[in-house]
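K.L.:
give me the fold of what follows.
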Amino acid sequence: MNISEEAPVYYHGTKADLTTGDLIEVGFSSNYGTGRKAKYIYLTATLEAATWGAELAQGEGKERIYKVEPTGSIEDDPNLTDKKFPGNPTKSYRSQHPLRVIGEVTDWKGHSPEQLAHMKKHLEELKRQGIEAIED
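P.N.:
Now for the predicted structure:
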């Protein structure tokens, strides 16, 4: 890899309180939908997508965005890339391998209250229709 081809920075938005070196692993309750056990861990190469992850995560904890590094292979997130954004412009991925926390982004800016309310309303409508936010 030459200098102009630096490895991308990946992010994970959540309300979990983690520290550098912690591993985010499959098997915990999902932050979305019915909260079933997650078979994948989700990550993104954009702060925008990570911001949504942090803001929409379930729970009462502080919204956080972590810089993470995959410990194994990653694939495009089919929940977004196959259905909403073909070609993966959101740079959203998933993995069955742990993600290692390598830092925290502390200077991110959240969405406006109106944008957040609109997105939550949309997710509630999907839930009412029986559509899971996360699919396996």
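K.L.:
contacts and neighbour counts: CA atoms only from here.
P.N.:
Will do.
K.L.:
residue 11 in helix, strand or coil?
P.N.:
Recorded secondary structure, residue 11: strand (DSSP: H, G, I helix; E, B strand; the rest coil).
K.L.:
in contact with it, which residues?
P.N.:
43, 44, 45, 46, 47, 50, 65, 66, 67, 68 (CA atoms under 8 Å, 6 or more residues apart in numbering).
K.L.:
switch the cut-off to 6 Å
P.N.:
Applying CA atoms under 6 Å, 6 or more residues apart in numbering, we find residue 11 in contact with 43, 44, 50, 66, 67, 68.
K.L.:
now the helices for this protein?
P.N.:
47-56, 78-81, 113-128 (DSSP state H).
K.L.:
if we can go back for a sec, compare the contacts of residue 11 and tell me which is most surrounded.
P.N.:
residue 43 (28 neighbours; other CA atoms under 10 Å).
K.L.:
please generate a structure for the following sequence too, so the two can be compared:
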Amino acid sequence: MQQLKEANATPHIATPFAQTYFHGTKADLEIGDLIKVGFQSNYENRNLKHVYVAATFHAAMLGAELAAGDGKQRIYLVEATGPVEDDPNVTDKKFPGNPTMSYRSEHPFKVIGEVTVWQGHSAAEISTIKSGLQALRAQGGGGIID
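P.N.:
Next up, the predicted model:
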């Protein structure tokens, strides 16, 4: 899971002018924590060079629901600490023009809040999505472009 808990983190004051994003995961984080590269991906058994976020709640919700592990599904509100780019995994392959508003960065994202009440997809819907991803991987696709 992409996470880092920092001791004595400086309190963050949100401003109405900062772009915020959502990050769906099963990692247990706190306000002020940084989500950094170098930790195991939520979806593949490897470390990634980027942290992935979305500007839409639905994309983050899927991220939390599809994340590996048995932890609680969580959706964090995060702010970038450096440059952000379109996520080529969706913009180049599935949805030209980035309608999912999915992004990534080599720089950390700072946790500024958590969405604690939300209703996800049904178990049947998640099963269908996971089956589709497995079929894509079996055909040699679906890996994360990092």
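K.L.:
quick check: TM-score for this pair?
P.N.:
Remark: TM-score between the superposed chains equals 0.90 [TM-score structural alignment, normalised by the length of structure 1]; 131 aligned residues with a CA RMSD of 1.4 Å.
K.L.:
just to revisit the earlier point, got TSV for the helices of structure 1, with distance to residue 28 of structure 1 too?
P.N.:
Output for the helices of structure 1, formatted as TSV (distance: least, CA to CA, whole Å):
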stretch	distance to residue 28 of structure 1
helix 47-56	16
helix 78-81	19
helix 113-128	20
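K.L.:
now the contacts of residue 11 of structure 1 as JSON lines including distance to residue 56 of structure 1?
P.N.:
What follows is the contacts of residue 11 of structure 1, written out as JSON lines (distance: CA to CA, whole Å):
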{"residue": "43", "distance to residue 56 of structure 1": "14"}
{"residue": "44", "distance to residue 56 of structure 1": "15"}
{"residue": "50", "distance to residue 56 of structure 1": "10"}
{"residue": "66", "distance to residue 56 of structure 1": "15"}
{"residue": "67", "distance to residue 56 of structure 1": "18"}
{"residue": "68", "distance to residue 56 of structure 1": "19"}
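K.L.:
which one of those residues is nearest residue 115 of structure 1?
P.N.:
Closest to residue 115 of structure 1 out of the contacts of residue 11 of structure 1 is residue 50 (15.1 Å), distances taken as CA to CA.
K.L.:
and the equivalent of residue 40 of structure 1 over in structure 2, how far is that from residue 72 of structure 2?
P.N.:
In structure 2, the residue equivalent to residue 40 of structure 1 is residue 50, according to TM-score structural alignment. Distance, residue 50 of structure 2 to residue 72 of structure 2, using CA to CA, to the nearest Å: 23 Å.
K.L.:
do I have it right that residue 23 of structure 1 meets residue 100?
P.N.:
Yes - the pair residue 23 of structure 1 and residue 100 qualifies as a contact (CA atoms under 6 Å) at a distance of 4.6 Å.
K.L.:
surely residue 39 of structure 2 and residue 48 touch.
P.N.:
No - contact criterion CA under 6 Å: residue 39 of structure 2 and residue 48 do not qualify, at 7.0 Å.
K.L.:
looking at the two, which one has more neighbours?
P.N.:
More crowded of residue 39 of structure 2 and residue 48, by other CA under 10 Å: residue 48, with 21 against 17.
K.L.:
and the strands in structure 1?
P.N.:
10-14, 23-24, 41-44, 64-70, 75-76, 92-95, 99-105 (DSSP state E).
K.L.:
among those, which is the most enclosed?
P.N.:
Most buried of the strands of structure 1 by mean neighbour count (mean count of other CA atoms under 10 Å) is strand 10-14; its value is a mean of 26.
K.L.:
what's near enough to touch residue 30 of structure 2?
P.N.:
By CA under 6 Å, 6+ apart, residue 30 of structure 2 has no neighbours at all.
K.L.:
give me the aligned partner of it over in structure 1.
P.N.:
That one, residue 30 of structure 2, aligns with residue 19 by TM-score structural alignment.
K.L.:
try residue 77 of structure 2
P.N.:
Using TM-score structural alignment, residue 77 of structure 2 pairs with residue 67 in structure 1.
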